[in-house]
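Enquirer: the following comprises the amino acid sequence and a computationally predicted model.
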Amino acid sequence: MNFSATMILAFGMSMDAFAASISKGAVLHKPRFREAFRTGLIFGVVEAITPLIGWGIGLLASQYVMEWDHWIAFTLLFVLGARMIYEGLKGREDDAPAIRRHGFWLLVTTAVATSLDAMAVGVGLAFLQVNILHTALAIGFATMLMATVGMMIGRFIGPLLGKRAEILGGLVLIGIGCLILSEHLSGAA
């Protein structure tokens, strides 16, 4: 696979993380670049690891991974999105502190949910003559960049949306989950 194809693959794989990070940035109260970079780093590391896992699985369990990855991603994103919608509808008391940082495990869970398709790509890459380490690093770097930018975009969208940002963010995560599910189900038909 040449450099151009690798970069197209890398940025294509980062789009789910980009959309999710916009919603994460919109929910936070004026996230700083440091928090955006932290989120990008978590998303990038997870996104770089998943194709390596898929590569390792290779032929052994490729049927199993491809049969279930979309259901796992859909379920995780749906639960996370529903939680965000619930929190947005519930609102917060006026004296409650503004959310300035997402928890590590919440970000890891969201990153895993948006990167399960990269594991399936890793399985596919096992059959091609590619340097999996270079490809995984490219995917991870593109995702880190896109998730960091997404958080900063969310910073500006959040104040415009106010309390609806969390509801909209939840809907975006559920939408990504539904898109992943429909792409796999329509591809299976």
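Expert: Arrived safely.
Enquirer: could you use CA atoms for every contact and neighbour count after this?
Expert: OK.
Enquirer: which SSE is immediately downstream of the helix or strand hosting Thr110?
Expert: Using DSSP states H and E, Thr110 sits in helix 104-125. Next in sequence after helix 104-125, counting helices and strands by DSSP H and E, comes helix 132-161.
Enquirer: which strands or helices does that following helix pack on?
Expert: Applying 3 or more C-alpha pairs under 8 Å, 6 or more residues apart in numbering; DSSP states H and E, one finds that helix 132-161 contacts helix 3-13, helix 15-27, helix 33-90.
Enquirer: output those helices as TSV; include the columns distance to Arg155 and mean neighbour count.
Expert: Below are these laid out as TSV (distance: least, C-alpha to C-alpha, whole Å; neighbours: other C-alpha atoms under 10 Å):
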stretch	distance to Arg155	mean neighbour count
helix 3-13	22	15
helix 15-27	5	27
helix 33-90	9	20
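Enquirer: put this next to the previous one:
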Amino acid sequence: MSPVAIAVLAVSMSVDAFAAALGRGAVAERARLGDAMRAGLVFGTVEAITPVIGWAAGVAAAGLVAAVDHWIAFALLGLVGGRMVLEAVRRPEGAAPGGRSGWMLLATAVGTSLDAMAVGVSLAFVNADIWVIAAAIGAATFLMATGGVLVGRLLGARVGRIAEALGGVALMILGGVILVEHLTA
């Protein structure tokens, strides 16, 4: 994958954490830097681990599906992206995803990272460097979630819906690019 594709993927995987962090910030009495960084660290760590788990599962199955791997990557990225767009559209305007406790933070981080696991599976089929991509996703998520908590107090959760929808569209486009690259190679 090119550096641009990795950056698009990292940002796309981070927008649901950004949306959740906006919600956390919107309901916080005061958005402190320490709290924001803690949320960013939890979201970033979980978001970096889950694509590696998905990638490992994909590598185990890669030999069985080598002839159609690009179609699988296209379908998975399309489904994940479509789900992100659908959830962004269905969430009531101003709704703040997630709660304020530490357990709720972890549960929200795991919930927002499940799409990264599915993307990890598709990355195994295209021989992507999972370590670089996982680090990029983790770093982008840390930055976006930390910023999301801080900005959330000012803007509220409405902006999170737009960011999540745009991230979903970017994933669908990335799936299309992978398909076209493999069909024209």
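Expert: Yep, it's here. Because the structure is predicted, anything quoted here is derived from the model rather than measured.
Enquirer: need the TM-score from the superposition.
Expert: Overlay of the two chains. TM-score (TM-score structural alignment, normalised by the length of structure 2): 0.64; 146 aligned residues with a C-alpha RMSD of 3.5 Å.
Enquirer: that older thread, got the helices and strands packed on helix 132-161 of structure 1 as CSV, with distance to Ala142 of structure 1 columns?
Expert: Putting those into CSV (distance: least, C-alpha to C-alpha, whole Å) gives the following:
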stretch, distance to Ala142 of structure 1
helix 3-13, 6
helix 15-27, 9
helix 33-90, 7
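Enquirer: Ile130 of structure 2 reaches Leu123, doesn't it?
Expert: Yes. In this structure, Ile130 of structure 2 is within contact of Leu123 by C-alpha atoms under 8 Å, at 7.3 Å.
Enquirer: overlap in contacts, those two.
Expert: Trp55 (C-alpha atoms under 8 Å, 6 or more residues apart in numbering).
Enquirer: looking at these two, which is more packed in?
Expert: Between Ile130 of structure 2 and Leu123, counted using other C-alpha atoms under 10 Å, Leu123 has the larger neighbour count: 27 against 18.
Enquirer: aligned partner of that one in structure 1?
Expert: With TM-score structural alignment defining the correspondence, Leu123 of structure 2 maps onto Leu125 in structure 1.
Enquirer: and the closest residue to its match other than its chain neighbours, how close does it get to Pro159 of structure 1?
Expert: Nearest residue to Leu125 of structure 1, sequence neighbours excluded (C-alpha to C-alpha, 6 or more residues apart in numbering): Trp55, at 6.6 Å. Using C-alpha to C-alpha, to the nearest Å, Trp55 of structure 1 is found at 42 Å from Pro159 of structure 1.
Enquirer: same deal with Met15 of structure 1?
Expert: With C-alpha to C-alpha as the criterion, Met15 of structure 1 and Pro159 of structure 1 are 23 Å apart.
Enquirer: still on that earlier bit, how much space separates the match of Leu123 of structure 2 from Leu161 of structure 1?
Expert: Distance of Leu125 of structure 1 to Leu161 of structure 1, computed by C-alpha to C-alpha: 41 Å.
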